[in-house]
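**Q** Sequence and predicted structure below; questions after.
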Amino acid sequence: MKIHGINSCDTCRKARRWLGEQGIEATWVDLRADGVVRADLERWLDAVGAEALVNRRSTTWRELPENERPAMEPEAVLPVLEAHPTLIKRPVFERAGEVRVGFTPAVRDWLTA
């Protein structure tokens, strides 16, 4: 399993701590330090859609000028997420070809299934 996020994100830290407590091993990928691979973004957009993947509550979103905020079509979102990986809702979990975003009870249930 991989978990993609940002080291300074409280939710990511909470998720990583919880994974450790559950004995679930995961490879950490820091979106800010490591960047994001276009193929990953395409896969995530296909799996969960732009509405779920773009964090419109983020500081990065609020700081983007209105004319740079993408429409929620994958073609429009993809280059913006590549340029601003902190716009990605976090954490992003990948396991066995499946993708989940966030750290909700439903995601925790999926992680332990």
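**A** Cool, the structure landed. The model shown is predicted, which means the values in this text are computed figures rather than measured ones. Numbering: from 1, shown residues only.
**Q** drop to CA atoms for contacts and neighbour counts, all remaining ones
**A** Will do.
**Q** Residue 32 is in contact with residue 83, isn't it?
**A** No - at 10.5 Å, residue 32 does not count as touching residue 83 under the criterion of Cα atoms under 8 Å.
**Q** Report the buried residues of stretch 58-65.
**A** residue 61 (16 or more other Cα atoms under 10 Å).
**Q** dropping in the other structure now:
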Amino acid sequence: MTTTIYGIKNCDTIKKALKWLDANGVEYTFHDYRVDGLDAALLDSLVAVSDVEQMLNKRSTSYRDLNDEQKADTSEGALKALFIETPTLIKRPLLVSGDKTLLGFKDAQYQEFFA
């Protein structure tokens, strides 16, 4: 089963998640939105396995920079357009393993996810 973790390498939560994966011997591929990019096809595949509204990181600096109209429109099309334009709006990390996904990082959740 292939495990891929999506995010940006300088994110503290990503660093914690990668450290956990390494410490627990989980083989994974890291996809950095800034280095590896985020196109419509990849985003569509991520949205197919995760809830697009839950993917929105409302605590990010990028979210605070949005205008009220952008924040109000949580339709799938509007969010996907924002994610393509500003991938840092996607909650990190997004972990995809087989047909399972997990947003964010908490030690207990990762233990359960990989049990």
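**A** Okay, I see it. Note that this is a predicted model, so its numbers are computed, not measured.
**Q** before we move on, the earlier item: of residue 32 and residue 83 of the first structure, which one has the most company?
**A** Counted by other Cα atoms under 10 Å, residue 32 of the first structure and residue 83 do not tie: residue 32 has more neighbours, with 15 against 11.
**Q** what does the more buried one align to in the second structure?
**A** Mapped onto the second structure by TM-score structural alignment, residue 32 of the first structure lines up with residue 34.
**Q** contacting residues around that match?
**A** By Cα atoms under 8 Å, 6 or more residues apart in numbering, the contact set of residue 34 of the second structure is 8, 87.
**Q** Show me the helices in the second structure, by range?
**A** Taking DSSP state H, the helices of the second structure run over residues 12-23, 33-36, 40-49, 52-55, 61-64, 68-72, 76-85, 107-113.
**Q** Distance to residue 97 of the second structure added to these, as JSON lines?
**A** Below are those laid out as JSON lines (distance: least, Cα to Cα, whole Å):
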{"stretch": "helix 12-23", "distance to residue 97 of the second structure": "12"}
{"stretch": "helix 33-36", "distance to residue 97 of the second structure": "18"}
{"stretch": "helix 40-49", "distance to residue 97 of the second structure": "10"}
{"stretch": "helix 52-55", "distance to residue 97 of the second structure": "16"}
{"stretch": "helix 61-64", "distance to residue 97 of the second structure": "27"}
{"stretch": "helix 68-72", "distance to residue 97 of the second structure": "30"}
{"stretch": "helix 76-85", "distance to residue 97 of the second structure": "21"}
{"stretch": "helix 107-113", "distance to residue 97 of the second structure": "9"}
